[in-house]
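**Q** Generate coordinates for the sequence data below:
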Amino acid sequence: MKFLRVGAPGLERPAVLGPDGAVHDLSSITADLDGAFLAGDGIARARAALAAGELAPIAEPGRIGAALARPGKVVCIGLNYLDHAEETGAEVPAEPIVFMKDPGTVIGPDDEVLIPRDSHKTDWEVELAVVIGARARYLESDAEAASCVAGYTISNDVSEREFQLERGGQWDKGKSCETFNPLGPWFVTSDEVADPQALDLRLWVDGVLRQDGSTAKMIFGVHHLVRYLSRFMVLEPGDVINTGTPAGVALGLPGTPYLRAGSVVEVEITGPGGSLGRQRQRIGQA
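**A** Okay, here's the model as predicted:
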């Protein structure tokens, strides 16, 4: 199933995309698409209600909000594609590089991204985002990890490289500026993604293709990451894992301009099971 949230910021309604392409209101099933919805039987009830024709269509959905409301935490993996590590001159990690991103950065897939004040190196990163649907604690196998994954969505892990790499301290301050995590348009349940390691990721800036990669080239795969993280923190329903980005970021392309006000970024992830959707952000100035 493809879930989404529609409406003005702060007033989004939960919805589901029907097989006919129509958007159906889920307000009778849940108040929002959040950890409580994922932890219970929300997906099963939504599936049954859609099949029974019990969900009213939304004639004019309007704005699409973030695919998930109020993630408990956003855990990010750095340098998780060999080509990205190579382009940035970084050593290939022996274990996943883990950092956190402020959940407050999450915005809708087509919302405006703001370049922070005093920023000179705001960069883009298309990423597969994993949505956790069951509590994950000290998992022992990839099969256990898979059972904790509710589904997938798209993240643009926007990053300010000077803040991240040249100002000392941890990466978080270059990753957690406001609007730095467009998420969506859909949260696609795991049963519709036959193989999370067989997805194609692409990103364009002002119509120029900058990133064109595949999750097959991850250093650490999705299920390995969920299992690994569960050894260091408890993952809860509604948490999100941004799994890393392939080559093609401005940081790794000498002479390539970073984002500027007025730039347009487009992002998509596709695969054998279908599309996770497409994002389009115009860049503004904080």
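**Q** going forward, measure contacts and count neighbours with C-alpha atoms only.
**A** Fine.
**Q** Go through stretch 23-34 and flag the buried ones.
**A** The neighbour-count check on stretch 23-34 (16 or more other CA atoms under 10 Å) flags 23, 24, 25, 26, 29, 30, 32, 33, 34 as buried.
**Q** Just put those residues in CSV and tack on secondary structure.
**A** CSV is the format used below for those (DSSP: H, G, I helix; E, B strand; the rest coil):
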residue, secondary structure
23, strand
24, strand
25, strand
26, coil
29, coil
30, coil
32, coil
33, coil
34, coil
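**Q** how about the strands of the stretch 101-250 of the chain, start to end?
**A** Listed from the start of the chain, the stretch 101-250 of the chain has strands (DSSP state E, counting those that start in this stretch) covering 106-107, 113-115, 122-123, 126-132, 149-156, 159-160, 181-182, 187-189, 200-205, 208-214, 240-242.
**Q** In space, what's closest to residue 37 - neighbours in sequence excluded?
**A** Computed as CA to CA, 6 or more residues apart in numbering, the closest residue to residue 37 that is not its neighbour in sequence is residue 30, at 6.7 Å.
**Q** Just list the residues touching the one you found, thanks.
**A** The contact partners of residue 30, by CA atoms under 8 Å, 6 or more residues apart in numbering, come to 14, 37, 42.
**Q** Can you add neighbour count, secondary structure and distance to residue 78 and give the residues you listed back as CSV?
**A** Compiled in CSV, those are given as follows (neighbours: other CA atoms under 10 Å; DSSP: H, G, I helix; E, B strand; the rest coil; distance: CA to CA, whole Å):
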residue, neighbour count, secondary structure, distance to residue 78
14, 26, strand, 31
37, 17, helix, 29
42, 17, helix, 32
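**Q** Does residue 99 touch residue 73 like I think?
**A** No - counting by CA atoms under 8 Å, residue 99 does not reach residue 73; the two are 10.9 Å apart.
**Q** For residue 105, give me its contacts.
**A** Residue 105 touches 176, 177, 178, 179, 180, 181, 182, counting by CA under 8 Å, 6+ apart.
**Q** State the distance from the last one to residue 47.
**A** Relative to residue 47, residue 182 is positioned 26 Å away (CA to CA, to the nearest Å).
**Q** OK, contacts around residue 237?
**A** Residues 34, 35, 36, 38, 39, 131, 132, 133, 134, 135 are the ones in contact with residue 237 under the rule CA under 8 Å, 6+ apart.
**Q** Proceed likewise with the subsequent sequence, for comparison:
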Amino acid sequence: MKLVRYGKPGKEKPGLIDSDGKLRDLSGKIDDFTADQLSDRALARLAKLKTDRLPLVTGRPRLGVPVAHVGKYIAIGINYIEHAAEAKMRIPREPIVFMKAVTCLCGANDNIVLPKNSKKSDWEIELGVIIGKKAQYIGEEEALDYVAGYCVANDLSEREFQIERGTQWDKGKGCDTFGPIGPWLVTRDEIPDPQNLDVWLDVNGERMQQGNTKTMIFTVAKIVSYLSHFMTLLPGDVIATGTPPGVGLARNPQVFLKPGDVVAAGVEKLGEQRQKVVAWPGKK
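**A** So this is what the prediction gives:
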């Protein structure tokens, strides 16, 4: 299933995309895609619905974050072999973990708002993972059973904030609108192998990133298991699993986002995002 939340920010309704690509309203069946709607049992109930009997949503409403009330947004750094090379970093022995503020989350096609005093805002297309049930100290062999589904994620990053202003990455990763995910959550039954998905990102129609999740250093199963040994993963938590090569920071010359740019990004079987880059309100 492809599950969505549609409508104006803060007023989203639950929906799904049917087999014909049409948006159907689920608000008569569930209140929202909250943590309790991400379990295997809850998703199985939704899968049994006759979608052609659900109300059809007309027009092209905004698509919001596909999960409500995300508790944690966890990200993995340097997780593609080629990206490690372009960043001139050694292949890590263990996953590099950092957090993105949940206030950075936004819909897949919402504007990217450059933060105040931004100089080096950059892009990072990633496979996103959405947790479906509580995970503590789980093994790698069972880790995918704890996944509700997958989504497209763009781990936007202000590189000056991230690299040149101290040793912690988080402040360059959590700016408002720096976490577009979606357009939808694709349930894990539709993605039997998350380690063979093409990922790509364009800026102004030019291909900047191209890769495949098979070149990830740490697999999705490894990441979910690993994280569960350091923190409790809860339903609705989001994990961004790392980016392939082609980020603006590593290009020669370097390229960073500016107002008016258009970013388009996608992951095979998970849909596409499209964002316009705008300046922070009031910036001269």
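**Q** returning to that earlier point: format the contacts of residue 105 of the first structure as CSV; extra columns: neighbour count.
**A** Shown next, in CSV, are the contacts of residue 105 of the first structure (neighbours: other CA atoms under 10 Å):
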residue, neighbour count
176, 22
177, 23
178, 18
179, 22
180, 30
181, 29
182, 26
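**Q** if we take these, which one ends up nearest to residue 159 of the first structure?
**A** For these, the closest approach to residue 159 of the first structure (CA to CA) belongs to residue 180, at 7.0 Å.
**Q** residue in the second structure matching that closest one?
**A** Aligned counterpart of residue 180 of the first structure in the second structure: residue 178 (TM-score structural alignment).
**Q** And that match, how far from residue 166 of the second structure?
**A** If you go by CA to CA, the gap between residue 178 of the second structure and residue 166 of the second structure works out to 20 Å.
**Q** Same question for residue 74 of the second structure.
**A** 20 Å.
**Q** more crowded one of those two?
**A** More neighbours surround residue 74 than the other of residue 74 of the second structure and residue 166, with 20 against 10 (other CA atoms under 10 Å).
**Q** now the helices for the first structure?
**A** Taking DSSP state H as the criterion, the first structure carries its helices at 35-39, 42-51, 82-87, 142-147, 161, 172-175, 222-229.
**Q** I'd like those helices laid out as TSV, including distance to residue 262 of the first structure.
**A** TSV is the format used below for the helices of the first structure (distance: least, CA to CA, whole Å):
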stretch	distance to residue 262 of the first structure
helix 35-39	35
helix 42-51	39
helix 82-87	26
helix 142-147	40
helix 161	19
helix 172-175	21
helix 222-229	34
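**Q** Which among these is found nearest to residue 109 of the first structure?
**A** Proximity to residue 109 of the first structure (CA to CA) singles out helix 172-175 among these, at 17.0 Å.
**Q** Pick the one among the contacts of residue 30 of the first structure closest to residue 219 of the first structure.
**A** Comparing the contacts of residue 30 of the first structure against residue 219 of the first structure with CA to CA picks out residue 37 as the nearest, at 31.5 Å.
**Q** The closest one maps to what in the second structure?
**A** For residue 37 of the first structure, the residue aligned by TM-score structural alignment is residue 37.
**Q** wait, isn't its match in contact with residue 43?
**A** Yes - the pair residue 37 of the second structure and residue 43 passes the contact test of CA under 8 Å, sitting 6.7 Å apart.
**Q** Just give the closest residue to the residue positioned nearest the centre of the second structure, not the sequence neighbours.
**A** Among the residues of the second structure, the one closest to the centroid is residue 153, at 2.3 Å (CA atoms, centre = their mean). Across the structure, with CA to CA, 6+ apart as the measure, the residue nearest residue 153 of the second structure apart from its sequence neighbours is residue 181 (4.5 Å).
**Q** and what of residue 32 of the first structure?
**A** Spatial nearest neighbour of residue 32 of the first structure, excluding adjacent residues (CA to CA, 6+ apart): residue 14 at 5.2 Å.
**Q** who's in contact with the one you found?
**A** 3, 4, 5, 6, 25, 26, 27, 30, 31, 32, 33.
**Q** what's the answer for residue 183 of the second structure, then?
**A** Applying CA under 8 Å, 6+ apart, one finds that residue 183 of the second structure lies in contact with 4, 63-66, 107-109, 151-152, 271-273.
**Q** could you check the distance from the aligned partner of residue 246 of the second structure in the first structure over to residue 254 of the first structure?
**A** Under the alignment (TM-score structural alignment), residue 246 of the second structure pairs with residue 248 in the first structure. Separation of residue 248 of the first structure from residue 254 of the first structure (CA to CA): 11 Å.
**Q** Counting neighbours, go ahead and name the busier of those two.
**A** For residue 248 of the first structure versus residue 254, the count of surrounding residues by other CA under 10 Å is larger for residue 248: 24 against 10.
**Q** I'd say the more buried one and residue 211 touch.
**A** Yes - proximity of residue 248 of the first structure to residue 211 meets the contact threshold set by CA under 8 Å, at 4.6 Å.
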